[in-house]
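>>> Here is my input, please return the structure:
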Amino acid sequence: MGNKSFLPSFLVGFALVLSLKFANAQMVPAIFVFGDSLVDVGNNNYLPVSVAKADFPHNGIDFPTKKATGRFSNGKNAADFLAQKVGLPTSPPYLSVSPQNTSSFMTGVSFASGGAGIFNGTDRTLGQAIPLTKQVGNYESVYGKLIQRLGLSGAQKRLSKSLFVIVIGSNDIFDYSGSSDLQKKSTPQQYVDSMVLTIKGLLKRLHTSGARKFVFAGIGPLGCIPSQRIKNQTDHGCNEGSNLMAVAYNKGLNSILQELKSNLNAISYSYFDTYALMHNIIQNPATYGFTEVEAACCGRGKLNAQIPCLPISKYCSNRRDHVFWDLYHPTETTASILVDAIFNGPLQYTFPMNVRQLVTV
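Have a look, this model is predicted:
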């Protein structure tokens, strides 16, 4: 009888300790995520005509539920790992939340959408996505809901301590690379300059609606992902044209971030040099525990990149060996390594501070 009464008390006490530990671990009130398939946690599941979906096997094979969730990954993605770092649950997909359920917005929400770009229309080959302009518009709607719930000063105080994560731009470069029309209209540098100018305007809108702490991930070496490597006829080398555009965009983004920091009130940010770290991983895979840097884990054909990761595709038995999960996206292991660097990274990869430092500003 004593044991029966002791067990529930013990469990209640244990649960209380766990909850206190979790509460102490929470470093920010909320995370709002904007971007593309690198951080989409399921918004595209709710888009009826989009082909850019990951709600089928073999995606999610290493996720805790072992099921596809809409993440373009074998498991968790960067949005999940960053939320864990700051002691929050993963921000839910915006399209999964009822507009009336404002409590769901209190710890943040994800607006990210597979196929999305800085420009509207980067999804034309995939049918449907939520471009960054629309994502920012959706956030402005959430901002209004938070003001209704907390009052203007309460909402602004909460948002000023929250993180605004932005991971986008790859699809715009893919769009340019595959479009003779876009190439006729502008040079690669002119196109990248337009990307930077557009995102600058959107960042100003976010600032007007309470955003103060930004986490930016620069574009990685796009020319080295499996879908780009297979375009080289003679070997599996990287596509230097895509890489040069990524470098040019990252340079422009850094420039406007420094400008906005000078001109807008109380902005702080952490810029992550995705390009530098991914390039280092590809050049020195053994240092990070990888053995395969060219081929995708899941797919078919040359480098497993001629046919996407579909239920009919093959997938590798040890995902930890591979840098890339499918023809476009990193494995869960790669995403974890990237977020470790975003959060704790040295100035080599994070500028002017890492996310651990950003949350204390």
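
>>> contacts and neighbour counts: CA atoms only from here.
Will do.

>>> Tell me who's in contact with Tyr275.
Applying Cα atoms under 8 Å, 6 or more residues apart in numbering to Tyr275 gives the contacts Gly218, Ile219, Gly220, Pro221, Ala246, Val247.

>>> again, but for Pro93
Asp40, Val41, Gly42, Asn43, Val109, Ser110, Phe111, Ala112.

>>> Let me have the residues you listed in JSON lines, extended by secondary structure, neighbour count and distance to Gly2.
Shown next, in JSON lines, are the contacts of Pro93 (DSSP: H, G, I helix; E, B strand; the rest coil; neighbours: other Cα atoms under 10 Å; distance: Cα to Cα, whole Å):
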{"residue": "Asp40", "secondary structure": "coil", "neighbour count": "32", "distance to Gly2": "50"}
{"residue": "Val41", "secondary structure": "coil", "neighbour count": "31", "distance to Gly2": "46"}
{"residue": "Gly42", "secondary structure": "coil", "neighbour count": "27", "distance to Gly2": "47"}
{"residue": "Asn43", "secondary structure": "helix", "neighbour count": "24", "distance to Gly2": "50"}
{"residue": "Val109", "secondary structure": "coil", "neighbour count": "23", "distance to Gly2": "46"}
{"residue": "Ser110", "secondary structure": "strand", "neighbour count": "28", "distance to Gly2": "48"}
{"residue": "Phe111", "secondary structure": "coil", "neighbour count": "31", "distance to Gly2": "51"}
{"residue": "Ala112", "secondary structure": "coil", "neighbour count": "33", "distance to Gly2": "52"}
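
>>> just those residues now: which is nearest Tyr143?
When those are ranked by distance to Tyr143 (Cα to Cα), Val109 comes first, at 11.2 Å.

>>> List just the nearest of the contacts of Tyr275 to Ala15.
Nearest to Ala15 among the contacts of Tyr275, with distances taken as Cα to Cα, is Gly218, at 39.8 Å.

>>> Confirm for me that the closest one is in contact with Leu277.
No. Gly218 is beyond contact range of Leu277, at 10.6 Å (criterion: Cα atoms under 8 Å).

>>> what about the two, which has more around it?
Neighbours were counted for Gly218 and for Leu277 using other Cα atoms under 10 Å; Gly218 has more, 24 against 18.

>>> if we can go back for a sec, in helices only, show me the contacts of Tyr275.
Ala246, Val247 (DSSP state H).

>>> Taking the contacts of Tyr275, tell me the two that lie furthest apart.
Across these (Cα to Cα), the longest gap, 9.8 Å, separates Gly218 and Pro221.

>>> What residues does Ile111 make contact with?
Quick fix: residue 111 reads Phe, not Ile. Contacts of Phe111 by Cα under 8 Å, 6+ apart are Phe32, Val33, Phe34, Gly35, Asp40, Asn43, Pro93, Tyr94, Leu95, Gln135, Asn138, Tyr139.

>>> one more to line up against the first:
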Amino acid sequence: MAKNRNIIIFIGVLTSLTFASFPANVSGEPPLLFTFGDSSYDVGNTKFFSSEYYPAAMWPYGESLDKPSGRWCDGNIVPDFVGRLIGIHEPIPPVLDPKAGLSHGASFAVAGATVLLSQSQSDTMSFGQQVSKFVELSKKWSDKERGEAVYMIYIGADDYLNFAKSHPNANRVEQLAHVVTVLQRFSREMMRLYKSGGARKLAVQNLGPLGCLPIVRQEFTIGGSCMEMVNFMVTTHNERLSRVLSAMTVPYRSLRYSLFDLNGEITRRINEPARYGYTDTTTSCCGTGSRNAYGCGYSNVHSKLCSYQKSFLFFDGRHTTEKTNEDIANLFYSGDKHIVSPVNIRDLVGKSVTNLPVQEI
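Okay, the predicted model is just below:
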């Protein structure tokens, strides 16, 4: 009898540990996941939006998955891993795929997307256009589903890279003015996502050290150094981004957010490669040129491909490898306040919005 009781107790403890490993959600079901941004979050929208040649749909992209999937990576990207961690077993689909099932969420990210859409950009969707698309489709999900969903956002890299290319001699005043303009538009679109879309839980990555990307080192021929002008704008953007998100919670009391310090994590890996299991953090795994940073996926470019992707921080000239993406996702999900604040995604998922007045959603 005692033996049977011990077995029952063991099973009970095992069951409790099993359920504890899943993220706590107020509805008891995994939350929906929506993603917005540029090529770092694109899961294939670009091939449905643009008729331009799409390198991410060609080998060696997807090398670690044995086939290209439209992701600018050798395998999975950060939202793929976060989706699994919050309990979604299938990757969320590109929203522009007419055959996509949207029962677990959708990706609105498109390669080349910016916060500020210029008139010359016709082959991508700006952040504002992505938000508009979400608002247009929002009635596909209930108020409660949208309120408890996680909204992952990574946007702004191309705003600063494009500015550096078109204004190489911009002074500090002009650089700061550009940062202010980008953040003003970003804040406006975030408010629209909240007010018109019903978003309540935001998971935002700050910008990585863009001036240290292999493609930037290569194109601007700066040798072993990072491009200071770009990194200055990125640092200023990141400092003010934290304040923008915090300020939004004052008028919008139901807003919750996680802000992940991507910049710090990538910088640490660049500076201490061996500590994180890399042999190269300044050159691309796939491409050609002085930093192997150009041409990955292009049929007319004789790109080189490294023999072991996990030893590289970057897969191509501006996108990280699957190994890096998995590390980032795990930290985003459960990292401490030195990395992700004020709460991580695991805690964000557990924040209830059920006590909000109906008119707020």
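
>>> ok, and the contacts of Tyr275 of the first structure in the second structure?
Counting by both residues aligned by TM-score structural alignment, their matches' Cα atoms under 8 Å, the second structure reproduces these contacts from the contacts of Tyr275 of the first structure: Gly218, Ile219, Gly220, Pro221.

>>> Which secondary structure element is home to the counterpart of Gly350 of the second structure in the first structure?
In the first structure, the residue paired with Gly350 of the second structure is Thr360, using TM-score structural alignment. If you go by DSSP states H and E, Thr360 of the first structure is not part of any helix or strand.

>>> for Val230 of the second structure, same thing?
Per DSSP H and E: helix 228-248 holds Val230 of the second structure.

>>> what range in the first structure matches the helix or strand following that helix?
Using DSSP H and E, the next helix or strand after helix 228-248 of the second structure towards the C-terminus is strand 256-260. Under TM-score structural alignment, strand 256-260 of the second structure corresponds to residues 268-272 of the first structure.

>>> Can you tell me the SS state at the alignment partner in the second structure of Asn44 of the first structure?
Alignment note (TM-score structural alignment): Asn44 of the first structure maps to Thr46 of the second structure. Three-state call for Thr46 of the second structure (DSSP: H, G, I helix; E, B strand; the rest coil): helix.

>>> contacting residues for Thr46 of the second structure?
Tyr54, Gly70, Val110, Ala111, Thr124.

>>> Could you give the number of residues near the last one?
What it means is Thr124 of the second structure. If we define neighbours as other Cα under 10 Å, then Thr124 of the second structure has 20 of them.

>>> now the third one
Other residues within reach of Val110 of the second structure by the criterion other Cα under 10 Å amount to 30.

>>> what about the strands in the second structure?
33-37, 105-107, 150-154, 201-205, 256-260, 280-284, 286-287, 304-305, 312-314, 340-342 (DSSP state E).

>>> Could you provide those strands in CSV, with additional columns for distance to Glu174 of the second structure?
As requested, those are exported to CSV (distance: least, Cα to Cα, whole Å):
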stretch, distance to Glu174 of the second structure
strand 33-37, 25
strand 105-107, 33
strand 150-154, 24
strand 201-205, 25
strand 256-260, 27
strand 280-284, 29
strand 286-287, 33
strand 304-305, 38
strand 312-314, 30
strand 340-342, 30
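
>>> Out of those strands, flag the one nearest Tyr61 of the second structure.
By Cα to Cα (comparing all of these), the closest turns out to be strand 286-287, at 8.9 Å.

>>> list the helices and strands that closest one packs on?
Strand 286-287 of the second structure is packed against strand 304-305, with contacts defined by 3 or more Cα pairs under 8 Å, 6 or more residues apart in numbering; DSSP states H and E.

>>> Need the contact partners of the strand it packs on.
Taking Cα under 8 Å, 6+ apart as the rule, strand 304-305 of the second structure contacts Pro60, Cys285, Cys286, Gly287, Thr288, Asn292.

>>> check contacts around the counterpart of Val180 of the second structure in the first structure.
If you follow Val180 of the second structure across to the first structure using TM-score structural alignment, you land on Asp193. Asp193 of the first structure makes contact with Tyr249, Gly252, according to Cα under 8 Å, 6+ apart.

>>> and if we set it to 7 Å?
For Asp193 of the first structure, the contact set (Cα atoms under 7 Å, 6 or more residues apart in numbering) comprises Gly252.

>>> try Ile88 of the second structure
Ile88 of the second structure touches Pro30, counting by Cα under 7 Å, 6+ apart.

>>> repeat for Ala293 of the second structure
Taking Cα under 7 Å, 6+ apart as the test, what Ala293 of the second structure contacts is Pro214, Ile215, Gln218, Thr283, Ser284, Cys286, Gly287, Asp316, Gly317.

>>> out of those residues, which is most surrounded?
Going by other Cα under 10 Å, Ser284 tops the contacts of Ala293 of the second structure with 32 neighbours.

>>> Any figure for the gap between the alignment partner in the first structure of that residue and Val323 of the first structure?
Structural correspondence for Ser284 of the second structure with respect to the first structure (TM-score structural alignment): Ala296. Noted for Ala296 of the first structure: a distance of 8 Å to Val323 of the first structure, by Cα to Cα, to the nearest Å.

>>> before we move on, what about Ile225 of the first structure?
Taken as Cα to Cα, the span from Ile225 of the first structure to Val323 of the first structure is 9 Å.

>>> Also Phe56 of the first structure?
In terms of Cα to Cα, Phe56 of the first structure sits 21 Å off from Val323 of the first structure.

>>> more neighbours, those two?
Val323 (29 against 17).

>>> Which residues are in contact with the aligned partner of Phe32 of the first structure in the second structure?
Aligning on TM-score structural alignment places Phe32 of the first structure opposite Phe34 in the second structure. Residues near Phe34 of the second structure by Cα under 7 Å, 6+ apart: Gly105, Ala106, Ser107, Val150, Tyr151, Met152.
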